[in-house]
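Asker: Predicted model, plus sequence, below.
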Amino acid sequence: MARHPYRFDRDAAVGDHESGAAEAADRLAAQPQIGAAAAKSAPDSGLPALRVSANRRYLEQAGGAPFFWLGDTAWELFHRLNAEEAAYYLRTRAEQGFTVVQAVLLAELQGVTTPSAAGRLPLKIGASGLPDPSLPDTDGDDSYWRHVDAVLDEASRLGLYMALLPTWGDKFNQMHGAGPEIFTADNAYAYGRWLGERYGGRGHLVWVLGGDRPLSTVAHFAIVDGMVRGLKAGGARQLMTFHPKGAESSSHHMHGEDWLDFNMIQSGHGEREIANDKRVAADYGRTPVKPTLDGEPCYEDIPIGFRSENGYFDAADVRRAAYRAVLSGAFGHTYGHHSVWPMAPEPGLYASTDFVEAGDFFLMGWRQALRRPGAEQMRHLRALIAPHLGSAFRPAPELLASNRSGDNRMASARSERIAWIYSPNGLYVDVDPAALGSGAWSAGWFCPRTGIRSEALPTAIAESGGSVARFVAPGSGRGCDWILTIEEE
């Protein structure tokens, strides 16, 4: 492939592995091209680092401002896009109001065996004949890692934080995917230390361990532990979390780990019922208290259960996942599109590792997918919740005089002087006035499709236990979701 300069067109269970890990790190540092000085990327100076809030329910910037995580899964960003394409992607997501981009350094789709868009591989071949994580290939001005540096610089310039996975999980647990398995506890430590030395000074990064694979053996736990210790030894002081397999949370394996700053859920793509609010609520109730969010819910335009005969998740589904999760206590949410995470070039046949599929698996190319309705509508979630995120923000199921089950299940939360109730299909909402307190309140409807607000007037109805305020939404039906907002006057 043709090579491009790495610049942007701004207009367009763990044993003791210390000895072996130190030896691997020493081998890495001994290479002239990636010695300790050369391994450092220029520190980012644009965005303040993130930290966990005092009540441990959300993230905030270093100055204390609450941070609303509105993420996008761009797993193959570094591997599949050249500099100009990456700039277009980042600029689009920044304009749409996203605050975080989630991407993988050693990507899933043959990320260590197939060259990047600019013709470079991230790792050199080691003595085993496989790509070696302790040998990052930084040769030349057009190396893969110079490309990563430039993408990170551009993200920071646009005000975007980056949630970086050091590797996809198939590189240590190839239960499916391309692999190959290349990690040991020792070279995971060396690779982590190198990453910490190179990127530890960048305030706009969050580290995401794991990568969509379970930790099934002692060796898997040792690899994650080694990588964490390496990152910290290299100087990484950014927040850390863990990306689990589908239908699971990082809390399953890692909640008790001191390095896990917040939990990440992957509610995933296999369940027709959007039930991520239940996983958020489970994490919210765990001790020690840690923030949580859904870092990979159902993607827009992905076949349900990965089978096109089941139909596809659409904008209504991704909105439902977003509002249910946040109003159940998540400190933000991650959106995703099925053609964006792999940077699919076009609809039709797309052959790479697991994905040798007919054209009904990827419905469009990534550029078109950037403007899908669900992506455009995520800005309304941020606009509604971000100004009120803080120590008073909490789930508030007591607001509901009654709830429904299944597809019509509602979620509710409150903060200072304001409360929200999400109705997925626009059915009426029964509010318990006693739960609001004794002050005067006014209500309105917020449309998650447009961001438009309208008045909401209650109808008082008699119940055996007291009065109930019923609010009838402006419309109802599939895809006709509404948020009832109640504000103290």
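Answerer: Looks like it arrived, so ask away. Predicted, not measured: the structure shown is a model, and the values here were computed from it. Residues are numbered from 1 along each chain as shown.

Asker: contacts and neighbour counts: CA atoms only from here.
Answerer: Fine.

Asker: for the nearest residue to E76 once chain neighbours are set aside, helix, strand, or coil?
Answerer: Of all residues not flanking E76 in the chain, P342 sits nearest, at 5.2 Å (C-alpha to C-alpha, 6 or more residues apart in numbering). Here P342 takes the coil state, with states given by DSSP: H, G, I helix; E, B strand; the rest coil.

Asker: The structure to be compared is supplied as follows:
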Amino acid sequence: MHGPITVHSDHRTLLRDGTPFFWLADTCWSAFTNITDEEWDHYLDRRAEQGFTVLQLNTLTQWDRCGAPRTRHPFATEDGIRYDFTRPDPAYFAHAQAMCRRAVDKGFTLALVVMWCNYVPDTWASHIFPDNVLPEELVEPVVRTVCETFREFNPVWIVSGDTDFKSEAARTRYRQVTELVEQYGPGLPKAYHICGRSADLPDWFADHADFYLYQSGHNRAGQDCTFTLAEQFAARTPRRPVINSEPCYEQMGFSHKEYGRFRRSDTRRALWQSLLAGASAGITYGAHGVWNWQRDNAPAQQLIRHPGEEPVHFGEGFLRALSWDKALTFPGAADYAFARRFWLERAPALPEPCQEILAAYTPQVRAARWGQEIVIYLPVNAPLPLQGDWSGYTAEALDLSGAGTRAPVSLDVQADGTTRLGMHPFYEDALLILRANPRA
């Protein structure tokens, strides 16, 4: 089992067992409730083969998971929805502990959410479904149980899940949870998973975090958050490593049931825009069907009826996912694994954003100095003007669509003093890599 993740003295790099560590996570939020032992072993083998290093899991029930009825529950329940928090199920926590043991034996670091926002008063999720807000007097025993169950695995404690901090009630509760985690799971790194497209992490929580997580999310109109939030968190005080811990998921439908799904090219764009804009400590991948553990014949939602009450829909609300075994084969996972290899080849150097070299400011194009190289993510094939004379450099394009093909790119100094990077020959997005010519 690996030791706990620590933070390098540069305040930007994560370390594991003393060496630079790239956070390549997969979101499998509902693992402890929805997955059979055989499925879990298959999942671990597959993600290990692909090079993933971190698993983001929810310690309690993921409120918006697939609505499949065969699930395990951490607390006594009569309807599979509402919990009696005074009656934790020891078998649930023992089984989750056994699942974690198999995961760390495979080399994974676990990033465990302590309390998703639906259990917390006055958050966006508890407004939708208020029946499972954890009573204040039960916060301490629940957090203690979570920490005592999982602390032996050296996890990252993700204190909050998909939360906003807009109300004093929510902030007070998460301050309480943070202090309890520090008491019952000491010496382990902490972070906060906040809601999509938000940089709202109050100063108290920033001071208690070891690194910053943000969520660029699943709203089609909000995809520029991949780089705008990276820039905001990278500039924040205190300085911390930054990770986009929930970009758009491959094959997930757009938020608010807007027609369409995010494809491989969308998830790849989110990846490179995040890394080169300041979220340089790693990246999280998500496959729609894996995070919620969808099965072919299982409903995406459950409809729960109680006498005298309106029916309650419980489950995830996006376009229906393909089954978990199909989602586990989505090709975008390979793009994220490639990014980890690219990062490790250049470690300990990290990308330093340098948008100022672009003569025509196009924010979707991201430029960074990375050691001795300039790395530019070009989402659309077009000539790219650079500030100044780059005739002392050579440039090549790396095809990101899966083939890994490389091709030279022309650099032509213009009469106005700028340099024109020519078009590369590839059909989709590419990395442009500029290196100083040793003969110049």
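Answerer: Here it is on my side, so go on. All figures in this text were calculated on a predicted structure; none of them were measured in a lab.

Asker: care to give me the TM-score?
Answerer: Aligned and superposed, the two chains score 0.86 in TM-score terms (TM-score structural alignment, normalised by the length of the second structure); 418 aligned residues with a C-alpha RMSD of 2.8 Å.

Asker: hang on, the earlier thing: can you tell me what the residue nearest to E76 of the first structure aligns to in the second structure?
Answerer: Under the alignment defined by TM-score structural alignment, P342 of the first structure is paired with N292 of the second structure.

Asker: give me the element P448 of the first structure is part of.
Answerer: Of the helices and strands defined by DSSP states H and E, none includes P448 of the first structure.

Asker: Might one say that it is in contact with I483?
Answerer: Yes. P448 of the first structure is within contact range of I483, at 7.3 Å (criterion: C-alpha atoms under 8 Å).

Asker: Residue in the first structure paired with Y214 of the second structure?
Answerer: Here Y214 of the second structure is matched to I265 in the first structure, going by TM-score structural alignment.

Asker: thinking its match is in contact with Y284, fair?
Answerer: No. I265 of the first structure is not in contact with Y284 according to C-alpha under 8 Å; the separation is 11.7 Å.

Asker: can you list residues touching both of these two?
Answerer: T292 (C-alpha atoms under 8 Å, 6 or more residues apart in numbering).

Asker: Who has more neighbours out of those two?
Answerer: I265 (28 against 22; other C-alpha atoms under 10 Å).

Asker: ok, now which ones touch that one?
Answerer: 243-244, 247-250, 279-280, 292-296.

Asker: Go ahead and list the helix or strand containing it.
Answerer: Using DSSP H and E, I265 of the first structure falls in strand 263-266.

Asker: ok, now how distant is A178 of the first structure from Y284 of the first structure?
Answerer: Distance, A178 of the first structure to Y284 of the first structure, using C-alpha to C-alpha, to the nearest Å: 35 Å.

Asker: Then G305 of the first structure?
Answerer: Applying C-alpha to C-alpha, the value for G305 of the first structure to Y284 of the first structure is 27 Å.

Asker: cool, T450 of the first structure as well?
Answerer: With C-alpha to C-alpha as the criterion, T450 of the first structure and Y284 of the first structure are 30 Å apart.

Asker: Check P214 of the first structure too.
Answerer: 22 Å.

Asker: what do you get for Q174 of the first structure?
Answerer: 31 Å.

Asker: again, but for H253 of the first structure
Answerer: 16 Å.

Asker: Over to L123 of the first structure?
Answerer: In terms of C-alpha to C-alpha, L123 of the first structure sits 39 Å off from Y284 of the first structure.

Asker: Please identify which helix or strand holds the nearest residue to Q355 of the second structure once chain neighbours are set aside.
Answerer: Nearest non-adjacent residue to Q355 of the second structure, counting by C-alpha to C-alpha, 6+ apart: A367, 5.4 Å away. Here A367 of the second structure sits within strand 366-370, counting by DSSP H and E.
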